[in-house]
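J.: this is the structure alone, sequence omitted:
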């Protein structure tokens, strides 16, 4: 009896699973699908929703080669089959092949887009498979086929196809040279008009598999807009949208909208990602913390001070229920559009000397670096979970950042006057509490191989890019 083990093959993602089979004179028993043990052994979390059985009465029954729009977990309950697989996905592994005999002691994990076929060697043969999406007439139109006798794949069928039993359809599938490769699942960016959405659009502008949508196409504040949107094509959903009016969130109307966008809509995104087996990348905030710690790490329990932070913390809890998610906590976001740096640069240029708080400490997150970090995570696929993502360097106050903006734009940094938070907001109503310390611990994101840039270097590049854009005749 073999031990439970998962083995890779020549086809990326196609896995062979050794199944322990316990037998005696009465027959045998096996755990055909045991999620906890199999995930621990290295199998992806299949999440099956349908179980199918192909019962084959005779030796030589041959079926395939079919690539389907879902993942499959294949095994044999009775008899033995010769299984063959060909990668029909777009990319460098297109056309890669693998074959082997399988019986009750072996299972195969077949990722979406890999063509699958089998031929019965012992009959009757019960060929079973779990799939993680429901079959439908519409889904069948997304199948991709390859001829069983394709000369390039050159599958060594134990029983020659001339002597085997094939369906009429399987005899008329295309050769490999005529197969249109299965494209990767698409990536959706929500909040395309925001600072991070624009940075992601710029980073991924050469990709044909990315859709950037603004509020005109998907409005998180509108339940009907979410209900009408088709999430089924997407394997990655990046939520770069949020309600971020920190002070307005303290008002009755603002509180309702903050909860609608940052919690209720996020819950709907979580369920859409769960339904369609997508990875959800969700951008959160330093405002989920009270600012008591010098550095906030990913394991710190949430302790928000105001309504905005409360809604972001609640949304984080929903996102964490997904098996495949990246929850990105960031702070002091700076990109194309209205933000603190743009305001300071404008004041410097107009000769206005600002008063800026010097007791709120944190780090910038320039959106080009945020976008690069997101790209890194969805490309390298480290363990799912929460990741802090900002620029690196010594934490600074808002006043120090303002002074740096003045210096980088050719103005006297001494023009920036400093004040405490309490003094700045004295006598003002409807002001949300701010965390005093917003710096996030970047150890975990560094451990994935991503190296955040130092914040002042990133700020200098950002301001230089803004000047170049402003000077451009097409801007």
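T.: Received the coordinates, thanks. Predicted model, so just to flag it, every value in this text is computed and none were measured.
J.: could you use CA atoms for every contact and neighbour count after this?
T.: Noted.
J.: middle-most residue in this protein, spatially?
T.: residue 279 (3.4 Å; Cα atoms, centre = their mean).
J.: which residues touch it?
T.: Going by Cα atoms under 8 Å, 6 or more residues apart in numbering, residue 279 touches 235, 236, 237, 273, 324, 325, 326.
J.: same deal with residue 105?
T.: Residue 105 makes contact with 18, 19, 20, 21 under the criterion Cα under 8 Å, 6+ apart.
J.: among those, which two are most distant?
T.: By the measure Cα to Cα, 18 and 21 form the most distant pair in those, at 9.3 Å.
J.: common neighbours of the two, please.
T.: Counting by Cα under 8 Å, 6+ apart, the residues touching both residue 18 and residue 21 are 2, 105.
J.: quick one: the strands in the stretch 201-350 of the chain?
T.: Ranges of strands in the stretch 201-350 of the chain, per DSSP state E, counting those that start in this stretch, are 210-213, 234-239, 279-285, 325-330, 333-334.
J.: so which of those gets nearest residue 185?
T.: Using Cα to Cα, those put strand 234-239 closest to residue 185, at 5.0 Å.
J.: what angle separates the closest one from strand 325-330?
T.: With axes from the mean of the first three to the mean of the last three Cα atoms, to 10 degrees as the basis, strand 234-239 and strand 325-330 are set at 20 degrees to each other.
J.: mind giving me the packing neighbours of strand 234-239?
T.: Helices and strands touching strand 234-239, by 3 or more Cα pairs under 8 Å, 6 or more residues apart in numbering; DSSP states H and E, are strand 186-190, strand 279-285.
J.: residues contacting residue 366?
T.: Counting by Cα under 8 Å, 6+ apart, residue 366 touches 333, 334, 335, 390, 391, 455, 458, 459, 462.
J.: check contacts around residue 258.
T.: Counted by Cα under 8 Å, 6+ apart, residue 258 has contacts 243, 244, 249, 307, 308, 311.
J.: narrow those residues to those that are buried.
T.: 243, 249, 307, 308, 311 (16 or more other Cα atoms under 10 Å).
J.: any idea how far the residue nearest to the centre of the chain lies from residue 319?
T.: Here residue 279 is placed at a distance of 10 Å from residue 319 (Cα to Cα, to the nearest Å).
J.: for these two, list the residues in contact with both.
T.: Shared contacts of residue 279 and residue 319, defined by Cα under 8 Å, 6+ apart, comprise residue 325.
J.: one more to weigh against that first structure:
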């Protein structure tokens, strides 16, 4: 008997992501009405905004009809239009909860959200039962499923009507026992720009798991007009965009300007479109260059952008494109130090070669080591932190490039007084080619990222460790 006038509410289950909703059903002598799927109200209660694209109905004539256990590569919103079912769900995803079981009855006043990779099955308890479900991918005969036998002894599901007394397809009878099931792997993660400094750090942070795909410009052209069909994008959960044009001064030339806009805007807009259309989380790395550096104090995530040069303009435009994606993280950073050529290694090399450099002393900020950025990205994804923009640099008092150079000389056993301070205008006045204007203040406020439980290491301590590691 359908229960009327229940408040809309959600109940967690032992299977992560599998949640049951009580639905308000309004009835009278004529029948009943319910909001079977109401995006605004249900997402407010924590349901993922999973973006359904297809609605299916399975009509069952007889009580006892039994189907499953099928784990599919998409999310499902399962409900009952008429009748009742006994539902059983088994976690068939890789991980600690593999094999966990949850059962309950569903009638028109209840629905359940079934995440990708959780095995779904049901047995009808009434005649003329209509079982309906929304999915967030179009059915495909080539989709990869995972199955479990309805009679599996480990799951030990207590079916209301014994399985030897009900209608089951031969295919469902042939599904494997749990010990023979190959768990469904996580949805794919795509990392672009994987040969760059940040890309290498992401390789270290994410490892070589089969579901993580690393691409370079040679293996995936992000500016290709056919990018939208270059992959089956519904198979991806996350795109981490570590590709960018970062030649700040060269961006001021006609050729560099075109290249910067192609990599930092056209390519990013393409990824943003793909992510929005396919429910993918897009992680994008931004820069302190989106600010003009005139603020007194650290820049927060909500401060208005005002870039000075072409590079900063393209990064700001790329950020704006990414911000349109419902599931996005913009990781804004500064003064990046990674594997390969960087300011710290350059200063160490100059010290060893007996060169006494002049280094600017009127630009302020903090160094950011690429492993810190990679770890922060992984933290945001693992903890499912609220989407949006996060500043990520290493910690410590803001300093200048001149101060950092002196630290490098001291840490490598050289006299820091060999470094001479110079202001930005004097440093660049004799430059051989175009020079991009730099923000004088690149200090970023870290309160938001630390509030999620991630506290970056101190920049000066990491500098010492970086210099002691092999080049």
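T.: Received the coordinates, thanks. Since we're looking at a predicted model, the values are computed, not measured.
J.: please pull up the equivalent of the residue nearest to the centre of the first structure in the second structure.
T.: Using TM-score structural alignment as the criterion, residue 279 of the first structure maps onto residue 281 of the second structure.
J.: and the lengthiest helix in the first structure, what's buried?
T.: Once the first structure is assigned using DSSP state H, the helix that runs over the most residues is helix 455-471. Using 16+ other Cα under 10 Å as the burial criterion, the residues of helix 455-471 of the first structure that qualify are 455, 456, 458, 459, 460, 462, 463, 466.
J.: show me what the second one aligns to in the second structure.
T.: Taking TM-score structural alignment for the superposition, residue 456 of the first structure sits opposite residue 460 in the second structure.
J.: now that match, nearest residue through space, not along the chain?
T.: Nearest non-adjacent residue to residue 460 of the second structure, counting by Cα to Cα, 6 or more residues apart in numbering: residue 396, 7.4 Å away.
J.: tell me which of the contacts of residue 279 of the first structure persist in the second structure.
T.: Checked against the second structure using both residues aligned by TM-score structural alignment, their matches' Cα atoms under 8 Å, the contacts of residue 279 of the first structure keep these contacts: 235, 236, 237, 273, 324, 325, 326.
J.: who's in contact with the alignment partner in the first structure of residue 272 of the second structure?
T.: Aligning on TM-score structural alignment places residue 272 of the second structure opposite residue 270 in the first structure. Residue 270 of the first structure sits next to 280, 318, 319, 322 when contact means Cα under 8 Å, 6+ apart.
J.: quick one on the thing from earlier: list only buried entries from the kept ones among the contacts of residue 279 of the first structure.
T.: Burial by neighbour count, 16+ other Cα under 10 Å: within those this picks out 235, 236, 237, 273, 324, 325, 326.
J.: could the residues you listed go into TSV alongside distance to residue 355 of the first structure?
T.: Output for those, formatted as TSV (distance: Cα to Cα, whole Å):
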residue	distance to residue 355 of the first structure
235	46
236	42
237	40
273	44
324	44
325	40
326	37
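J.: tell me which stretches of the stretch 51-200 of the first structure form strands.
T.: Counting by DSSP E, counting those that start in this stretch, the strands of the stretch 51-200 of the first structure are 62-67, 72-87, 97-102, 106-110, 114-131, 144-145, 186-190.
J.: going by residue numbers, what spans are helices in the stretch 151-300 of the second structure?
T.: Listed in chain order, the helices of the stretch 151-300 of the second structure (DSSP state H, counting those that start in this stretch) span 170-173, 197-206, 254-261, 267-278.
J.: nearest to residue 297 of the second structure, of these?
T.: Closest to residue 297 of the second structure of those, according to Cα to Cα: helix 197-206, at 27.1 Å.
J.: where in the first structure does that closest one align, residue-wise?
T.: Using TM-score structural alignment, helix 197-206 of the second structure corresponds to residues 195-204 of the first structure.
J.: what's the matching stretch in contact with?
T.: Contacts of stretch 195-204 of the first structure (Cα under 8 Å, 6+ apart): 189-192, 210, 212, 240-241, 334-337, 367-368, 370-372.
J.: state the helix or strand in which the residue mapped onto residue 380 of the second structure from the first structure lies.
T.: Under the alignment (TM-score structural alignment), residue 380 of the second structure pairs with residue 377 of the first structure. Taking DSSP states H and E as the definition, residue 377 of the first structure sits inside helix 367-380.
J.: mean per-residue distance, that helix versus the second structure.
T.: Mean deviation of helix 367-380 of the first structure relative to the second structure after superposition (mean Cα distance after the TM-score superposition for the first structure): 1.4 Å.
J.: give me the buried positions along that helix.
T.: Buried positions in helix 367-380 of the first structure, judged by neighbour count with 16+ other Cα under 10 Å: 367, 368, 369, 370, 371, 372, 373, 374, 376, 377, 378.
J.: equivalent analysis for stretch 246-254 of the first structure, please.
T.: Buried residues in stretch 246-254 of the first structure, counted by 16+ other Cα under 10 Å: 246, 247, 248, 249, 250, 254.
J.: got TSV for these, with distance to residue 170 of the first structure too?
T.: Output for those, formatted as TSV (distance: Cα to Cα, whole Å):
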residue	distance to residue 170 of the first structure
246	60
247	64
248	62
249	60
250	64
254	60
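J.: and the alignment partner in the first structure of residue 359 of the second structure, how far from residue 340 of the first structure?
T.: Taking TM-score structural alignment, residue 359 of the second structure has residue 356 as its aligned residue in the first structure. For residue 356 of the first structure, the distance to residue 340 of the first structure (Cα to Cα) stands at 10 Å.
J.: do residue 277 of the first structure as well
T.: In terms of Cα to Cα, residue 277 of the first structure sits 38 Å off from residue 340 of the first structure.
J.: now stretch 33-46 of the second structure: which residue numbers in the first structure?
T.: Taking TM-score structural alignment, stretch 33-46 of the second structure hits residues 29-42 over in the first structure.
J.: one more: stretch 397-413 of the second structure?
T.: With TM-score structural alignment as the criterion, stretch 397-413 of the second structure aligns to 394-410.
J.: neighbouring contacts of the matching stretch?
T.: With contact meaning Cα under 8 Å, 6+ apart, stretch 394-410 of the first structure is reached by 341, 344-345, 348, 356-363, 412-418, 439, 456, 460, 463.
J.: fine, thanks again, bye for now.
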